[in-house]
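*Asks:* quick one: sequence plus predicted model below, questions after.
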Amino acid sequence: MKRIRVLSELRALNRTWRCDGATVGVVPTMGALHQGHLSLVKQAKAACDRVIVTVFVNPKQFNNAEDLDKYPRTEDADAEALAPFDVDVMYLPTPDQIYPDGFSTNVSVSGVSEGLCGAHRPGHFDGVATVVAKLLLQTGADRAFFGEKDFQQLQVVKRLVRDLDIPTEIVGCATVREEDGLALSSRNVRLSETARNTAPRLYAILQDVADELRRGATAEAAIYTAKARIELAGFSEVEYLELRAEDGLTPTTVLDRPARLLVAAWLDGVRLIDNIPVAP
């Protein structure tokens, strides 16, 4: 596996792959790789001839400077985690390769970015859309692999490539969970032992709400009760718990089409997000 930090070197290698007729897959990450990331790498390897894993802690998608400073940077450990998967390139662009001097372009995706995380993290999805557009164009990937845990982000990226005619297929991959149901996240390592034991309640309560909706309960009533249960479980704040249509992420109150229950809540100073599909 090559570690590449400069765009010109990546593009030169990509040209040789294209001459050989190879398909290219990319897994964009901010590092601190866990089994969720590695499941994306595995799917990329199965679908593509060549695979690039990008590692770039994007300052434009952080609303809080302290959160950016705390984000783990573990390049060598990440490289070790990727070694068994025979990844071709670990792309670690320096900041100037993504945001050179004078960079003044912002990519903003309306609609699917509004509400949910978009309401609580102003500018976050502009940062996501901008860096993803850059990485897709820099890697020239045929397919890009994203986890469904960040479901709103996945919809933003899908809309981005559709609207800008970026010729990359966006592949959504199922959320990977611990045995107790907690969705894998780089932030989980910041939970205390007590909070780590509490965290799986978020997923369990989402499942209960989904069951109630399938039995005919109204979303308003089921969600009101669920928010109280989440707080009673030990979470300090529920930022949102909503039912949204999968197609377009429009709010819905009745289960008359494929939908997602999406939640964000704070526990032990750590912001956790999760979602599950709910079908009629």
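*Replies:* The structure has been received and is ready for your questions.

*Asks:* use CA for all of it now, contacts and neighbours both
*Replies:* Fine.

*Asks:* what is the burial count for residue 275?
*Replies:* 24 (other Cα atoms under 10 Å).

*Asks:* so what's the residue lying closest to it once chain neighbours are set aside up against?
*Replies:* Of all residues not flanking residue 275 in the chain, residue 262 sits nearest, at 4.3 Å (Cα to Cα, 6 or more residues apart in numbering). By Cα atoms under 8 Å, 6 or more residues apart in numbering, the residues touching residue 262 are 116, 240-244, 273-276.

*Asks:* and with 6 Å instead?
*Replies:* Shown in contact with residue 262 (Cα atoms under 6 Å, 6 or more residues apart in numbering): 241-242, 274-275.

*Asks:* for it, give its distance to residue 251.
*Replies:* Separation of residue 262 from residue 251 (Cα to Cα, to the nearest Å): 11 Å.

*Asks:* what's the answer for residue 226, then?
*Replies:* Separation of residue 226 from residue 251 (Cα to Cα) stands at 17 Å.

*Asks:* who has more neighbours, those two?
*Replies:* When residue 226 and residue 251 are compared for neighbours, residue 226 comes out ahead with 18 against 14, by other Cα under 10 Å.

*Asks:* part of a strand, is the more buried one?
*Replies:* No - going by DSSP: H, G, I helix; E, B strand; the rest coil, the assignment for residue 226 is helix, not a strand.

*Asks:* quick one: residue 252 from residue 230, how far?
*Replies:* Residue 252 sits at a distance of 21 Å from residue 230 (criterion: Cα to Cα).

*Asks:* which of these two has more neighbours?
*Replies:* Higher neighbour count among residue 252 and residue 230: residue 230, with 23 against 16, using other Cα under 10 Å.

*Asks:* could you say which helix or strand contains the more buried one?
*Replies:* According to DSSP states H and E, residue 230 maps onto helix 219-233.

*Asks:* mind giving me the packing neighbours of that helix?
*Replies:* Contact partners of helix 219-233 among helices and strands, from 3 or more Cα pairs under 6 Å, 6 or more residues apart in numbering; DSSP states H and E: none.

*Asks:* structure B:
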Amino acid sequence: MRVVSSIRELRAMLKEMRPKTIGFVPTMGYLHEGHLSLVEKAKEMSDVVVMSIFVNPLQFGLNEDLEKYPRDIERDCRLAEAQGVDILFFPPVEEMYPPGSKTIVSVKEITECMCGASRPGHFDGVATVVTKLFNIVQPDYAFFGMKDAQQVAVITQMVRDLNIPVEIVPCPIVREADGLALSSRNVYLSPEERKQALVLSRSLKRAQEMVECGERDATVLRTAIESVIQESPLADIDYIEIRSYPELVPLEELRGDCLIALAVRFGRTRLIDNIMLVASQEDIACSVR
């Protein structure tokens, strides 16, 4: 595995490798099995796998955890190399945002709900850095985990609107054996918070079971999810949303491709999780991703 930190060096390296297909896995590091599953999918579909590790300051708001966000580049390098990453791009902030940078990429409407409502400006930061990374790497495929389903919707919309020649490949959520969705931020949780955080996947499973039994009323489902989460005294609900996907239009009744998403704080740690459903009047098919 080759580790590079400059845009010029990375572009020169990739130029030598084309016309091989390039698969790209953008991350903020502190890798876990969810990230590594993206690499595995990238290896299936690509000749060359590029991973980036960049903690993007533009997507962190005031009083968020930019400075405390977990970092361990030596560990990440070992994991990435063992998983089969060919090139690891690890740029400093000044390489990605030189002095005098003035351009922001902004996707409208679908960024104004859910995490966008809770974290103003977050998706402008995501869209900007991902656009820059796509311009630098020029991948054929880019791989994103569905744990942040809204992010996948935003990036897919951005790629379509800006005619960026890359195929976005959504990949399933990877969970611990007890159901907790993998996240770099899980390291923040105390043992008791970690235990109580299991109400997230438990509440979504309850909603899934209700849908499989024929429930389609979004209010009923939301109330059921809330009641399960409130079994945890440490849980502080940010949002519980039921929306169409990828349009992210609020639903009163489940129909078509649907997203049930939630964000909950345990102490200072904000966790997100979701399930995707496909619903019709005649039957309901559910899948947890």
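*Replies:* Arrived safely. Because the structure is predicted, anything quoted here is derived from the model rather than measured.

*Asks:* TM-score for the pair, please.
*Replies:* Comparison of the two superposed chains (TM-score structural alignment, normalised by the length of structure 1) gives a TM-score of 0.96, and 278 aligned residues with a Cα RMSD of 1.2 Å.

*Asks:* just to revisit the earlier point, how big is the offset of the helix holding residue 230 of structure 1 relative to structure 2?
*Replies:* Mean deviation of helix 219-233 of structure 1 relative to structure 2 after superposition (mean Cα distance after the TM-score superposition for structure 1): 2.0 Å.

*Asks:* what stretch of structure 2 does stretch 26-37 of structure 1 fall on?
*Replies:* Using TM-score structural alignment, stretch 26-37 of structure 1 corresponds to residues 24-35 of structure 2.

*Asks:* show me what counts as buried in that stretch.
*Replies:* With burial defined by 16 or more other Cα atoms under 10 Å, the residues of stretch 24-35 of structure 2 counted as buried are 24-31, 34-35.

*Asks:* in helices, which of these appear?
*Replies:* 34-35 (DSSP state H).

*Asks:* closest to residue 197 of structure 2 out of the buried residues of stretch 24-35 of structure 2?
*Replies:* Checking those against residue 197 of structure 2 with Cα to Cα, the nearest one is residue 34 at 17.8 Å.

*Asks:* wait, that closest one touches residue 174, no?
*Replies:* Yes - contact criterion Cα atoms under 6 Å: residue 34 of structure 2 and residue 174 qualify, at 5.2 Å.

*Asks:* and the helices in structure 1, which stretches?
*Replies:* Using DSSP H, helices in structure 1 cover 7-19, 35-47, 65-70, 75-82, 95-98, 117-120, 124-139, 151-163, 193-198, 201-214, 219-233.

*Asks:* how close does the third one sit to structure 2?
*Replies:* Helix 65-70 of structure 1, aligned to structure 2 and superposed, deviates on average by 2.0 Å (mean Cα distance after the TM-score superposition for structure 1).

*Asks:* so for residue 184 of structure 1, which of the helices of structure 1 sits nearest?
*Replies:* Residue 184 of structure 1 lies closest to helix 35-47 among these, at 6.0 Å (Cα to Cα).

*Asks:* ok and the closest one relative to helix 75-82, angle-wise?
*Replies:* If you take axes from the mean of the first three to the mean of the last three Cα atoms, to 10 degrees, helix 35-47 of structure 1 sits at 50 degrees to helix 75-82.

*Asks:* return the set of buried residues in helix 35-47 of structure 1.
*Replies:* For helix 35-47 of structure 1, burial by neighbour count (16+ other Cα under 10 Å) applies to 36-42, 44-45.

*Asks:* over to stretch 165-185 of structure 1?
*Replies:* In stretch 165-185 of structure 1, counting by 16+ other Cα under 10 Å, buried: 166, 168, 170-173, 175-177, 182-185.

*Asks:* what is the nearest of the buried residues of stretch 24-35 of structure 2 to residue 57 of structure 2?
*Replies:* residue 28 (10.4 Å).

*Asks:* residue contacts, the closest one?
*Replies:* So residue 28 of structure 2 contacts 53-55 (Cα under 6 Å, 6+ apart).

*Asks:* roughly how far apart are the corresponding residue of structure 2 for residue 172 of structure 1 and residue 226 of structure 2?
*Replies:* Here residue 172 of structure 1 is matched to residue 170 in structure 2, going by TM-score structural alignment. Distance, residue 170 of structure 2 to residue 226 of structure 2, by Cα to Cα: 27 Å.

*Asks:* just to revisit the earlier point, of the buried residues of stretch 24-35 of structure 2, which belong to strands?
*Replies:* 24-27 (DSSP state E).

*Asks:* report the contact partners of residue 91 of structure 1.
*Replies:* Taking Cα under 6 Å, 6+ apart, we find residue 91 of structure 1 in contact with 3-5, 54.

*Asks:* with residue 88 of structure 2 instead?
*Replies:* 3, 50-52.

*Asks:* counterpart of it in structure 1?
*Replies:* Using TM-score structural alignment, residue 88 of structure 2 lines up with residue 90 in structure 1.

*Asks:* how close does the residue sitting nearest the centre point of structure 2 sit to residue 192 of structure 2?
*Replies:* Residue closest to the average C-alpha location in structure 2 (Cα atoms, centre = their mean): residue 148, at 3.3 Å. Per Cα to Cα, residue 148 of structure 2 is found 24 Å from residue 192 of structure 2.

*Asks:* picking that back up, now that we have the contacts of residue 262 of structure 1, which one has the most neighbours?
*Replies:* Of all the contacts of residue 262 of structure 1, the highest neighbour tally under other Cα under 10 Å goes to residue 275, namely 24 neighbours.

*Asks:* between the contacts of residue 88 of structure 2, which is closest to residue 20 of structure 2?
*Replies:* residue 50 (12.3 Å).

*Asks:* could you check which residue of structure 1 pairs with the closest one?
*Replies:* Mapped onto structure 1 by TM-score structural alignment, residue 50 of structure 2 lines up with residue 52.

*Asks:* now swap in residue 73 of structure 2 and tell me
*Replies:* By TM-score structural alignment, residue 73 of structure 2 lines up with residue 75 in structure 1.

*Asks:* ditto for residue 161 of structure 2
*Replies:* So residue 161 of structure 2 corresponds to residue 163, using TM-score structural alignment.
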